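Novice: sequence first, predicted coordinates after that:
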Amino acid sequence: MKTKDNLRNFDSLPNAASVDVQVVAALCGCSVSTAWDRSRRGALPKPRKIGGSARWNVGELRAVLTGAHA
């Protein structure tokens, strides 16, 4: 799926789905470099490498964005 589609359909993606840094940045209302920085500082979940690309788990992002993470 493309970034724009993932962003538009984020609410309907399963928790097990993964999205790229462009989607993470758009969801957080920040730049790509800020999204990476927030991930390094622990404010966002760490990405997983999938086929050489960094991807964030949708369920983990939802927990952070809704304030439900511990």
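Specialist: Here it is on my side, so go on. Numbers count the residues shown, from 1 in each chain.

Novice: contacts, neighbours, all on C-alpha from now
Specialist: Will do.

Novice: any idea which strand is longest in the protein?
Specialist: The single longest strand within the chain, with elements called by DSSP state E, is strand 53-57.

Novice: okay, buried residues for the helix or strand following it please.
Specialist: Sequence-wise, the next helix or strand downstream of strand 53-57 (DSSP states H and E) is helix 58-65. Neighbour counts over helix 58-65 (16 or more other C-alpha atoms under 10 Å) mark 58, 60-62 as buried.

Novice: try it against this one:
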Amino acid sequence: MIKIPETGYLRLPQIVGNPKTEPPTPGLIPISKSAWWAGVKEGRYPKAIKLGPRTTVWRVEDIRALIEKTGGENG
């Protein structure tokens, strides 16, 4: 299990993982970036927060709630 903080923010690679890093970063929710963004647009996944022009994050609390709601599987 991937350890996430109690509070704070997560960026997209922390949520869906990044297979291109060395070693590959596992995701909390094993879906593609495009599937994640489609889910955000449809309201299935939490709304993003823009911290700057190139910085988008999600609240840890929202991601934890999503994982608990879906039983650890993608929604």
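Specialist: Now that the structure is in, tell me what you want to look at. Bear in mind the structure is a predicted one, so any value in this text is a computation, not a measurement.

Novice: residue 51 of structure 2 belongs to a helix?
Specialist: No. Residue 51 of structure 2 is assigned strand when assessed by DSSP: H, G, I helix; E, B strand; the rest coil, not a helix.

Novice: hang on, it packs against residue 57?
Specialist: Yes. Between residue 51 of structure 2 and residue 57 a contact is recorded at 7.2 Å, counting by C-alpha atoms under 8 Å.

Novice: more crowded one of those two?
Specialist: Taking neighbours as other C-alpha atoms under 10 Å, residue 51 of structure 2 and residue 57 compare with residue 57 leading, 18 against 9.

Novice: so the spatially most central residue of structure 2 is in which element?
Specialist: Per C-alpha atoms, centre = their mean, the C-alpha nearest to the average position across structure 2 is that of residue 15, at 2.8 Å. Secondary-structure element containing residue 15 of structure 2, defined by DSSP H and E: helix 12-16.

Novice: what sits up against the following helix or strand past that helix?
Specialist: Counting by DSSP H and E, the next helix or strand C-terminal to helix 12-16 of structure 2 is helix 33-42. Here helix 33-42 of structure 2 makes contact (C-alpha atoms under 8 Å, 6 or more residues apart in numbering) with 12, 16, 45-48.

Novice: closest to residue 28 of structure 2 out of the residues you listed?
Specialist: Closest approach between the contacts of helix 33-42 of structure 2 and residue 28 of structure 2, by C-alpha to C-alpha: residue 16, at 5.9 Å.

Novice: thank you, goodbye.
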